[in-house]
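*Asks:* below is the sequence, then the predicted model.
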Amino acid sequence: MSTTTAGYAAITGEEAVLAADTFDRMAAGIESAARCAPATVRLVLTAFATGGHVLLEDLPGMGKTTLARALAAVTGGTSRRVQCTPDLLPSDITGVTIFNDRSREFEFHPGPVFANVVIVDEINRTSPKTQSALLEVMQEEQVTVDGSPHPVPSPFLVVATQNPIDLEGTFPLPEAQLDRFLMRLSLGYPGEEAELALMRGALQTTPENLSAVLDGTEMARLAAIADRVIFADPVYEYVLRLAQRTRRHPRLRAGVSMRASIALCRAARMYALADGRVYVTPEDVKALAGPVWGHRLVPLSGAATAEEAAVLLDEVLAEVPVPGPHENRR
């Protein structure tokens, strides 16, 4: 067997089924509070379980914040919210060191980033200087204030929301900031029945009333199981060919980086596990290419919108041959 699971015990079907049941219960809780597509909920859960951050891009009033709060509730962690405004300072996010007159010592007062799920609302409405305050903590899970590192709780997830970049009063995120997000997702409008139910004031569970499905220890165990999901060499090579094609695309100034390829592989393992499978398929890769790679593409014209990225990735996926079904488990 040619996989990267060498040194690990092979994942069992029972483990995969139990993991899939955990995902189903978390998804059911979120969907009861946030009226969004089940596919989107599955992607958000995949990102969180993988240890990646999520950028929700959509128009105001689409339920982005409700989704993030529901995620925090079902995963049993603490959550804090940051409302971004043009006058927000970096210390308003990370925390600040203050001199204590009684003890005659400097004390660190942690900011809202010290939580398991940090909801950063309308991240592109704050200045680039404040946006950059999230760079270190999203990559290293710590903040450095006055030269002293302060680790944040584990697991740690940033769920940032942003309005489309062409709306007034926004500061587009730079490539380095975008690369910190594992996925960029869009909720879109709800279906007719769901929107009618909301308009009628139909009973809906609030995030605060959701029960936790698992805790941080169980989340770490889920990640360890995903590390043992079979990822066959032909599927690895498929990801590599896709990445190389983005780097040679005539309408792209820059394709995806090595970090983006690794991120896609990690997410694909968790995505397969959430489906109750012990191996990754090319279909998993294709389903995740848009959410994981779309915001990392740099077209000749500038930053790619979700729609532009989808078109470019569709072209790439159409041009690269897909491994046969018999190759997925070898």
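*Replies:* Perfect, I can see it now. Numbers count the residues shown, from 1 in each chain.
*Asks:* from here on, just use CA atoms for contacts and neighbour counts.
*Replies:* Fine.
*Asks:* element containing residue 159, please.
*Replies:* If you go by DSSP states H and E, residue 159 is part of strand 157-162.
*Asks:* how about the helix or strand that comes right after that strand: buried residues?
*Replies:* Using DSSP H and E, the next helix or strand after strand 157-162 towards the C-terminus is helix 175-178. Of the residues in helix 175-178, 177, 178 count as buried by neighbour count, 16 or more other C-alpha atoms under 10 Å.
*Asks:* likewise stretch 306-313?
*Replies:* Across stretch 306-313, burial judged by 16+ other C-alpha under 10 Å covers 306, 309, 310, 312, 313.
*Asks:* Serialize these to JSON lines and add fields for secondary structure.
*Replies:* Putting the buried residues of stretch 306-313 into JSON lines (DSSP: H, G, I helix; E, B strand; the rest coil) gives the following:
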{"residue": "306", "secondary structure": "helix"}
{"residue": "309", "secondary structure": "helix"}
{"residue": "310", "secondary structure": "helix"}
{"residue": "312", "secondary structure": "helix"}
{"residue": "313", "secondary structure": "helix"}
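*Asks:* putting a second one here so we can go through both:
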Amino acid sequence: MLQWKLTIHVVNPDQEEKMSLATALSLTRHFANGAYRNLSELVRTSAIYLGIAVLVSAVMVLGMPVLRNQVAQMHRSVIDTLAPEDAQIDDNFAQLQEGPQVSSVRLDSIPGSGLLPAPAGGKPSSAEKPPASPAARLQPRISADQAQINVTETTAAQNGVRDLTNTQVEALVNYISRKYLVSQDAALLFVDIAHSTGGEYKVDPLLLLAVMAIESRFNPYAGGPRGGATGLMQIMSSVHRDKVNRFGRGESGFYNPAINGKIGAYILAECINRRGTVALGLVCYVGASDPSKDGGYAEKVQAERHRMALAASIPARD
């Protein structure tokens, strides 16, 4: 005869509670581990795609001049917004979206014969037809009102400034625009300033452009403490305030690229005349007593001068 044996297990309530707690902890750990793995994978994937996006954006900005100029202009707009109010100067240069705002000025309207005495041998006959300036050749990139900021073209032509072809001017403008992240209109303005003042003071325009590049990277708003090196060619405002006062602009004149370029060209020409050579003139310009104390300044300027000449296929001068 079969007998059934019934066994009844009585579970302690405390043990049941512990089992439930252990199960809950196990499920929580499992869920946390799964969430951590999924989150880690998401972060890793996002980082990969973000890196690809940054790389593609960088290639596009570097490879497309339009995007590169837009980024540069945004950067300059932020700088202009944060600039001190006392350096905000008038209007025209801001239209080029470069550096400080300056009003148009014709430097040939200043009374007198100029900052630097006329070179020996006198001036050529006024009957000579002056060559067109770089700005005139590349019109309508600069409007007639903006072109007024250019220093006098007649004086430049009379002093034998070299005549560049359209191709050379465009190549030089493109080189400056790409390397120093300035708009082509602004680069053309700097070329025209160097063209005019270089002719007036018998200084190679490429040398003036190279000094602008090394001194301020073509930022007419560059400057340190008040009274220090200021503007496009980093003129010592505390030393040369008398020169800028001749233009009736006071301290703000140092931020005008045309005025700053004219004064800088005068100082450099005076240094070259005094020291006898371009190399020693550059040492003088930077304020060093001899080449061993200029920190390699003259070599940097000359190297950049030759790079510009090579980029624009312009025969280099000694």
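*Replies:* Here it is on my side, so go on. Since the structure is predicted, the reported quantities are computational estimates derived from the model, not experimental observations.
*Asks:* can you pull the TM-score for these?
*Replies:* Their TM-score after superposition, calculated using TM-score structural alignment, normalised by the length of the second structure, is reported as 0.27; 145 aligned residues with a C-alpha RMSD of 6.6 Å.
*Asks:* got the buried residues for the strand holding residue 159 of the first structure?
*Replies:* Of the residues in strand 157-162 of the first structure, those with enough neighbours to count as buried (16+ other C-alpha under 10 Å) are 157, 158, 159, 160, 161, 162.
*Asks:* for it, enumerate the helices and strands it packs against.
*Replies:* Other elements packing on strand 157-162 of the first structure under the criterion 3 or more C-alpha pairs under 8 Å, 6 or more residues apart in numbering; DSSP states H and E are strand 53-57, helix 64-74, strand 117-121.
*Asks:* what's the closest of these to residue 184 of the first structure?
*Replies:* Shortest distance between residue 184 of the first structure and these, using C-alpha to C-alpha, is found for strand 53-57: 4.6 Å.
*Asks:* quick check: angle from that closest one to strand 157-162?
*Replies:* Inter-element angle recorded for strand 53-57 of the first structure and strand 157-162: 20 degrees (by axes from the mean of the first three to the mean of the last three C-alpha atoms, to 10 degrees).
*Asks:* strand 53-57 of the first structure vs helix 64-74, what angle?
*Replies:* Interaxial angle of strand 53-57 of the first structure relative to helix 64-74 (the same axes, to 10 degrees): 150 degrees.
*Asks:* now for strand 53-57 of the first structure, which elements pack on it?
*Replies:* The elements that strand 53-57 of the first structure packs onto, with contact taken as 3+ C-alpha pairs under 8 Å, 6+ apart, are helix 38-50, strand 157-162, strand 181-185.
*Asks:* can you name the next helix or strand after the shortest one?
*Replies:* Toward the C-terminal end, the helix or strand that comes next after strand 181-185 of the first structure (DSSP H and E) is helix 192-199.
*Asks:* buried residues in the helix or strand immediately after that next one in the chain?
*Replies:* Of the helices and strands lying after helix 192-199 of the first structure in sequence (DSSP H and E), the nearest is helix 216-226. Applying a neighbour-count criterion of 16+ other C-alpha under 10 Å, one finds 216, 219, 220, 222, 223, 225, 226 buried in helix 216-226 of the first structure.
*Asks:* and the next element down the chain from helix 216-226 of the first structure?
*Replies:* Tracing the chain C-terminally past helix 216-226 of the first structure and defining elements by DSSP H and E, one meets helix 233-247 next.
*Asks:* would you mark the buried spots in the lengthiest helix in the first structure?
*Replies:* The residue-count maximum for a helix in the first structure (DSSP state H) belongs to helix 13-33. Buried residues in helix 13-33 of the first structure, defined by neighbour count with 16+ other C-alpha under 10 Å: 15-17, 19-20, 22-24, 26-27, 29-33.
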